[in-house]
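Participant: After the sequence you'll find the predicted model.
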Amino acid sequence: MISDDSRPERIPPIGSCCSPTRPGHDRPTQPGADVRTRPPDPARHELEQATVSGRRFLMGDSTGAGNRGDGEVPVHEVWVDNFQIDATTVTNAAFARFVAQTGYRTEAETYGYSAVFHLAVAADPEDILGQPPEIPWWLGVRGADWTHPAGPRSTLEGVHDHPAVHVSWNDALAYCAWAGRRLPTEAEWECASRGGLPGRAFPWGDEWGDRYRCNTWQGVFPTLNTVDDGWLTTAPVREFAPNAFGVWQSVGNVWEWCSDWWDEHYYSYSPNRNPSGPPAGARRTMRGGSFLCHDSYCNRYRNSARASNTPDSSAANIGFRTVGIAQHGSNE
């Protein structure tokens, strides 16, 4: 373990196979660049949109597969107004346009390190800054950031259509401000992921069938990934198939930031119309699981699965998608 005070001693977990929390930062920070909110501009944000009409749906885990402490119950009826959501997560190409126009530096770049999965590291030994004993498959890697997703010896070559990763909640918010967008609420995210299928575990239903449906772990976690689905880490955002709403890979691939503060008890008191999360907190909600999810350890690649992290945390399996600011009536 490297003990130099200028480096992180370890990267503590938030639980399970989720992404590590940046140590020593338990309060939200502000974006690292002065990016003011702009009117919506399709020329800035060119990702295809999926339109979700206003509707009621059952939010929460109806299958009994939820993880204790994640707050996936009670199942409750929620109404969400019409909204448009990115059909895919924000890609490296899209994030690069934002950075090119604003000069924005992500928090991983500012801090000088981020978390990389141990089988995917592209870095010299001296750039490995820590390995938490609770989740040893995560390494703190100096020089890991959105342009170097596996570490300083990696690039974006060949992955421009993959999700932008090593993006903190604050970074995602800065992108939204530039693009005239916002992050989805948990309720909007889950409604979009379900694709109109009530109570189902996955965007396509409850069964896997005879083919891979999303990018998760195959083999023995965390030491052997057989890569049967073709991907050790992230997959292109349009890999596999979209759900009935036209939303691609809402489960698996990368965790996606939502706008809500985190409270594992929120479902017991949340409003039943357009819930937007608790009024305050220390962590923000993430949805969808990632390429590290596996039934033996972290089965959070489900519509109702929830997790959280501090707003300045980043890792190789955290990305985001956005929602249009303009609403078009409740259609109720």
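Facilitator: Received, thanks.
Participant: CA atoms for contacts and neighbours, from now on please.
Facilitator: OK.
Participant: State the distance from the residue lying closest to Asn299 once chain neighbours are set aside to Gly60.
Facilitator: Distances taken as CA to CA, 6 or more residues apart in numbering place Cys293 nearest to Asn299, at 5.7 Å, with adjacent residues excluded. Using CA to CA, to the nearest Å, Cys293 is found at 19 Å from Gly60.
Participant: Presented hereafter is structure B, for comparison with structure A:
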Amino acid sequence: MPEKACCQPPSPPRPAAQTRRLPRTDRSGRRDPDVVHVPGGRALLGTARPLIVPDAEGPLTHKRVRDLWWERGAVSIAAYRAFVDATGHVTLAEQFGWSFVFHTHLPGGAAGTEGIDGLEWWRKINGASWARPFGPDVTDIDETLPATHIAWDDARAYAAWMGGRLPKEAEWEHAARGGLGDVRYPWGDDDPDDTTFLPCNIWQGHFPMQDTGADGFAGPAPVLALAPNGYGLHHMVGNVWEWTAEPFRLRSQSRDARRRMAEAKGQKLLKGGSYLCHESYCHRYRIAARSGNTPDSTSGHTGFRVVYDRPPT
């Protein structure tokens, strides 16, 4: 199974940046969140049928989770714009001046842009950010798309402004299962592929050169585009990776796990996979699948979703 770098481009050294800390009471201009109630209880975490064993997808365990109120979709560009307009927040990608864009999303092609050795499909694009997810040359943006190029602290700042937070892994998996129990995907165990289109936005075709877009999307989809799961949540797998509140930890105590934990020190946990996932190389669009990246990493397939401990007012 390929290494996780295909999913999460590593962040090279960048200049020091300061993320603005916002008081929780500063919520002028805040939108009304579109939420659904997810009942708590004895939640499943992980799987007894791991596919990517080094990621510590197993074992299958149980956790207690509280009743929570979840935003139906990932935070959209329009929603993030309201936050920026109200607070003046400057994301890390904007402070750094660049972010990673997938090569097929560059209107002029990848020629003349800088890539990552061994991961040439990720290109360093000056001016790419949440407001210009495909780089500064693409100005006609559908603002119902998920906000991407969001670092972990950018996601936390938005969530705090809204009066919410990022979810924990057990909470995320419980919500993604939609009340179905021990299933692989939010709709059950049926596998999507290049011809069977289930409610997730993933890659079809030959990675990394051709995404046929046979499911209707050769790139990110609007946050509520496809059918929701049993709890009313859209795109819990596929579309964009979602930051969680927790560090990336491996539950195993094996020697290999301890080595990987040392390599992953400081990384944060992401869940759900993205529109770049395909069974042939990155089958991480499953509920139990996991990934990690440094909190200052930003890319065109990483976003987030907000959860609330009580009904938002």
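Facilitator: Structure's in. What do you need? Note that the structure is a prediction, hence the values are computed from the model and not measured.
Participant: now what about the TM-score between them?
Facilitator: Remark: TM-score between the superposed chains equals 0.88 [TM-score structural alignment, normalised by the length of structure 2]; 298 aligned residues with a CA RMSD of 2.6 Å.
Participant: related to what we said a few turns ago, which one's more surrounded, Cys293 and Gly60 of structure 1?
Facilitator: Cys293 (27 against 24; other CA atoms under 10 Å).
Participant: Does the more buried one touch Val254 like I think?
Facilitator: No: the criterion here is CA atoms under 8 Å, and Cys293 of structure 1 misses it with Val254 at 9.7 Å.
Participant: mind listing the strands for structure 2?
Facilitator: With DSSP state E, the ranges of strands along structure 2 come out as 35-38, 41-45, 61-65, 68-71, 98-102, 114-116, 119-126, 205-206, 210-211, 241-247, 268-271, 291-293, 302-303, 307-308.
Participant: Mind putting these into JSON lines with distance to Ile77 of structure 2 and mean neighbour count?
Facilitator: Below are those laid out as JSON lines (distance: least, CA to CA, whole Å; neighbours: other CA atoms under 10 Å):
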{"stretch": "strand 35-38", "distance to Ile77 of structure 2": "17", "mean neighbour count": "20"}
{"stretch": "strand 41-45", "distance to Ile77 of structure 2": "30", "mean neighbour count": "18"}
{"stretch": "strand 61-65", "distance to Ile77 of structure 2": "29", "mean neighbour count": "14"}
{"stretch": "strand 68-71", "distance to Ile77 of structure 2": "14", "mean neighbour count": "22"}
{"stretch": "strand 98-102", "distance to Ile77 of structure 2": "16", "mean neighbour count": "25"}
{"stretch": "strand 114-116", "distance to Ile77 of structure 2": "25", "mean neighbour count": "16"}
{"stretch": "strand 119-126", "distance to Ile77 of structure 2": "19", "mean neighbour count": "20"}
{"stretch": "strand 205-206", "distance to Ile77 of structure 2": "27", "mean neighbour count": "14"}
{"stretch": "strand 210-211", "distance to Ile77 of structure 2": "23", "mean neighbour count": "16"}
{"stretch": "strand 241-247", "distance to Ile77 of structure 2": "14", "mean neighbour count": "24"}
{"stretch": "strand 268-271", "distance to Ile77 of structure 2": "19", "mean neighbour count": "24"}
{"stretch": "strand 291-293", "distance to Ile77 of structure 2": "22", "mean neighbour count": "25"}
{"stretch": "strand 302-303", "distance to Ile77 of structure 2": "10", "mean neighbour count": "26"}
{"stretch": "strand 307-308", "distance to Ile77 of structure 2": "18", "mean neighbour count": "24"}
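Participant: Out of these, which gets nearest to Ile141 of structure 2?
Facilitator: strand 98-102 (14.8 Å; CA to CA).
Participant: would a markdown table of the strands of structure 2 with distance to Ala82 of structure 2 be doable?
Facilitator: Output for the strands of structure 2, formatted as a markdown table (distance: least, CA to CA, whole Å):
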| stretch | distance to Ala82 of structure 2 |
| --- | --- |
| strand 35-38 | 17 |
| strand 41-45 | 34 |
| strand 61-65 | 31 |
| strand 68-71 | 16 |
| strand 98-102 | 21 |
| strand 114-116 | 32 |
| strand 119-126 | 23 |
| strand 205-206 | 36 |
| strand 210-211 | 32 |
| strand 241-247 | 20 |
| strand 268-271 | 24 |
| strand 291-293 | 27 |
| strand 302-303 | 16 |
| strand 307-308 | 18 |
